[in-house]
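[1] sequence plus predicted model, see below.
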Amino acid sequence: MTFQELDLIEPILRALTEEGYTKPTPIQSKAIPFILQQKDLLGCAQTGTGKTAAFAIPILQLLQEKPLEKWEKSRIRTLILTPTRELAIQIGDSFSAYGRHTDIRHTVIFGGVGQKPQTDALHKGVDVLIATPGRLLDLINQGFIKLNQLEIFVLDEADRMLDMGFVHDVKKILKLLPAKRQSLFFSATMPPAIMTLADTILTRPAKVEVTPVSSTADTINQSVFFVDKSDKNSLLLHILSDQSIATALVFTRTKHGADKVVKVLRKAGVTSEAIHGNKSQNARQNALKNFKSQATRVLVATDIAARGIDVDDLTHVINYEIPNIPETYVHRIGRTGRAGAKGIALSFCDVEEKGYLKDIHKLIAKNIPVVKDHPYSNMR
């Protein structure tokens, strides 16, 4: 399928051509027709699947094809709610790229910076508002934003929104939206709490699910270390004693676990920071900036907080804990070995995690080689 087959208007097709896009990704080919039909949508897709374009492209088209009268130009027509400033900025960049030949105006608002440039942009009038929950509610309370004439509402990264404690803010915002609207809901995972939230937002939605990636790049050298849970810290320090490892992204299953690993690393003199949902946007932004510049050698992350981390030339990913969802393993190690580069993925497996490892082997259709010769091996 090509973008031409999706019945997109010429200004958008021209922009996509200029961006080098030729074929839509699975989430795009499935979601765009439903959104153009003005249906509510429940989308299950991870970051990196082309999800942003899946909603940005049809929203631009719907707004462009239904221009406002001059006297209506001050109203916000679309709200895209996203959990972090990083994601808000990325979405804003996408609207700039795909909408460059349209008349659609957008702006991005988030906390941690002065509000005047944001309120100035709002005063000039925008069609699409991309916002994080805290700053949005703040500017609503100050009278800068009204959402009562909204046409389209997008909740992006819903599971991460809940993980970061924004559920109450989201519910406050929902009460301010008109009952008659088109709603689009995207989440990488669909646990019960997310489905409950989706049910309160959507009306008879079309459902689109992208099958999670199930293969690992051949450029990534994978290995597993069998180790007692109590020896994982020692094994991590042993591996990091190799000074040729300039940076490493370490994954834990929980926020508390990430903080504990950072404490151990810092005590041993290894520069490290944690990135997870309990950290402020500023703290996460700074941690990522320090990691990219190699001022921080090790970044310890939870899976949800790590979405969107795209670091050039990252050589090592270390699974301090084996993920309990096999697709998560593929997503984690895909942070290295990007764009044809070589990468190394190391996984620590204790006795309780062997079942998770078996599930991963089944998903990727191969066994990960075992490193037997290490000082903390529990293979007896």
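    Done, it's in.
[2] from now on I want contacts and neighbour counts done on CA atoms only, so please keep to that.
    Will do.
[3] tell me where this structure has strands.
    In the chain, strands defined by DSSP state E lie at 41-44, 78-81, 106-109, 128-131, 152-155, 182-187, 206-209, 220-226, 248-251, 272-275, 298-301, 316-319, 343-349, listed in chain order.
[4] from Glu209, how far off is the nearest residue to Ile140 once chain neighbours are set aside?
    With sequence-adjacent residues excluded and distances taken as Cα to Cα, 6 or more residues apart in numbering, Ile140 is closest to Lys146, at 6.6 Å. Look at Lys146 and Glu209: by Cα to Cα, to the nearest Å, they are 33 Å apart.
[5] another one to put next to it:
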Amino acid sequence: MQFSSLGLSPALLRALERQQLLAPTKVQLQAIPAVLTGHDAMVRAQTGSGKTLAYGLPLLHKLALEAANNPRQVRALVLVPTRELAVQVGETLRALANQLPQAIRISVVFGGVSINPQMLAMRGGTDVVVATPGRLLDLVQHNALSLSATQILVLDEADRLLDLGFEAELNRLLALLPQERQSLFFSATFAPAVSALAQSMLQEPVQIDIGATDQEKPDIAQQAILVDAPRRTQLLRHLITTQKWKRVLVFVATKHAAEIVADKLRKARIYAEPFHGELSQGKRSQVLSDFKASRLKVVIATDMASRGLDITQLPVVVNYDLPRSATEYTHRIGRTGRAGEAGLAVSFVSHDTEAHFRLIEKRHGLEVPMEVVEGFEPEAPVDPIDPTQGPSAAPANLDPLNNGGVKGKRPSKKDKLRAMAARQEQ
């Protein structure tokens, strides 16, 4: 089936043809007609499936039809959780809008940079705003824009925007929007609690759930390596060298860990850079630009890099630290195996985190054999449970909320958070 069968304007079809986009993906095939009818929608589709165009095309179609009859004001709002995703969405929408006969102005705003240029860019009005929540609220407070005429609200990576980290900002923004509007929630995952919250915010939504067939699933090989936590950096360096990985995105739990691991790799003459929220926007942009252009071999990132980043032909993702939730695992490994390319996702697992990895496997219906790399064999865990004695033989000091699972060792804050997350998902 072609885009021409979905009811899009001839101008948009020509713009798609110029970009050699001829056939819609499965999520575009189902979402575009639903959005064009004006219904609210809740859409779940895997990473790399084309969700941006699934809402972007009908959004531009609607705005182009009304462009001549409306003063320039914010008629569509796209909220995203990260600066990098804001830039990416803005580039996609502008590439199409710039080829339309009707002038549609698209503004991209995010924090980490001076607000003044963004305020100046808003003079004269804008039709579409792609924004992170915090900076958008700043602009509203500075009277740089109004959301009173917004007709379409899109939450891209909706599950992230609906969690506790964005709850207060999102509620403030929703109060500024008209009650009568079209709301579109798109994400690769919706945890049960988030799904229930999303449903309560939508009016009789069309629900689209694109489950990939075996043929359509990303070609991502998954590997789990059992290794003692203190030796993970050595193992990472060994794998980069022996496997001749040209580019690798490594996920860690904290900003501090990103800095430390990157520094250790650089000392081993492996060009690596950290990527986290405390870096300046200029530094973050430079790291991504160098990584995409293969001028940079390794990026050590927090979970802010797991959402929305589209890095073509990224061969390897490594979970140096396991994600705190099974949901985030999906977003992390989805950075590889995109656009039909093959990818590899490697997870480092210690004796203390093996149970958490098994929980991730269970949530995703996976069976990933636990491997050991020669020369990096883990030491036996302290006080192992005797399997002949049954569960009751497990001593209290193996409770990760008590002392991290090892006798005499107090748990870190990270250990406690992971254990609590695991229990909440059970």
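    That came through, no problem. All values derive from a computational prediction rather than experimental measurement.
[6] let me have the strands of structure 1 in TSV, extended by distance to Gly99 of structure 1 and mean neighbour count.
    TSV is the format used below for those (distance: least, Cα to Cα, whole Å; neighbours: other Cα atoms under 10 Å):
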stretch	distance to Gly99 of structure 1	mean neighbour count
strand 41-44	22	24
strand 78-81	14	23
strand 106-109	9	22
strand 128-131	11	25
strand 152-155	17	22
strand 182-187	19	24
strand 206-209	24	16
strand 220-226	36	20
strand 248-251	35	26
strand 272-275	32	26
strand 298-301	34	27
strand 316-319	36	24
strand 343-349	36	22
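[7] tabulate those strands (CSV), appending distance to Tyr98 of structure 1.
    Listed next are the strands of structure 1 as CSV, based on distance: least, Cα to Cα, whole Å:
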stretch, distance to Tyr98 of structure 1
strand 41-44, 21
strand 78-81, 16
strand 106-109, 12
strand 128-131, 13
strand 152-155, 17
strand 182-187, 19
strand 206-209, 22
strand 220-226, 33
strand 248-251, 32
strand 272-275, 31
strand 298-301, 32
strand 316-319, 33
strand 343-349, 32
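[8] nearest to Pro26 of structure 1, of those?
    strand 206-209 (9.0 Å; Cα to Cα).
[9] packing partners of that closest one?
    Identification of packing neighbours for strand 206-209 of structure 1 by 3 or more Cα pairs under 8 Å, 6 or more residues apart in numbering; DSSP states H and E yields helix 26-36, strand 41-44.
[10] now the helices: where do they sit in the stretch 251-400 of structure 2?
    Along the stretch 251-400 of structure 2, the stretches classed as helices by DSSP state H, counting those that start in this stretch are 255-267, 281-292, 326-333, 354-364, 400-403.
[11] turn those helices into CSV, including distance to Pro24 of structure 2 and mean neighbour count.
    Rendered in CSV, the data for those read as follows (distance: least, Cα to Cα, whole Å; neighbours: other Cα under 10 Å):
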stretch, distance to Pro24 of structure 2, mean neighbour count
helix 255-267, 38, 17
helix 281-292, 26, 16
helix 326-333, 23, 21
helix 354-364, 27, 17
helix 400-403, 47, 18
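[12] to Leu314 of structure 2, which of those lies closest?
    Counting by Cα to Cα, Leu314 of structure 2 lies closest to helix 281-292 out of these; the figure is 8.5 Å.
[13] now do that closest one: which elements does it pack against?
    Using 3+ Cα pairs under 8 Å, 6+ apart, the elements in contact with helix 281-292 of structure 2 are strand 272-275, strand 298-301.
[14] what's the mean distance for it versus structure 1?
    Helix 281-292 of structure 2, aligned to structure 1 and superposed, deviates on average by 4.0 Å (mean Cα distance after the TM-score superposition for structure 1).
[15] sorry, back to before: for the helices of the stretch 251-400 of structure 2, which one sits closest to Ala15 of structure 2?
    Sorting the helices of the stretch 251-400 of structure 2 by Cα to Cα, the top spot, which is the nearest, belongs to helix 281-292 at 25.4 Å.
[16] any idea how far that closest one is from the middle of the chain?
    Between the centre of helix 281-292 of structure 2 and the centre of its host chain there is 17 Å, according to Cα atoms, centre = their mean, to the nearest Å.
[17] and the one residue sitting closest to the centre of structure 1, what does it touch?
    When structure 1 is reduced to its mean C-alpha position, the nearest residue by Cα atoms, centre = their mean turns out to be Arg307, at 4.0 Å. The contact partners of Arg307 of structure 1, taken as Cα atoms under 8 Å, 6 or more residues apart in numbering, are Thr47.
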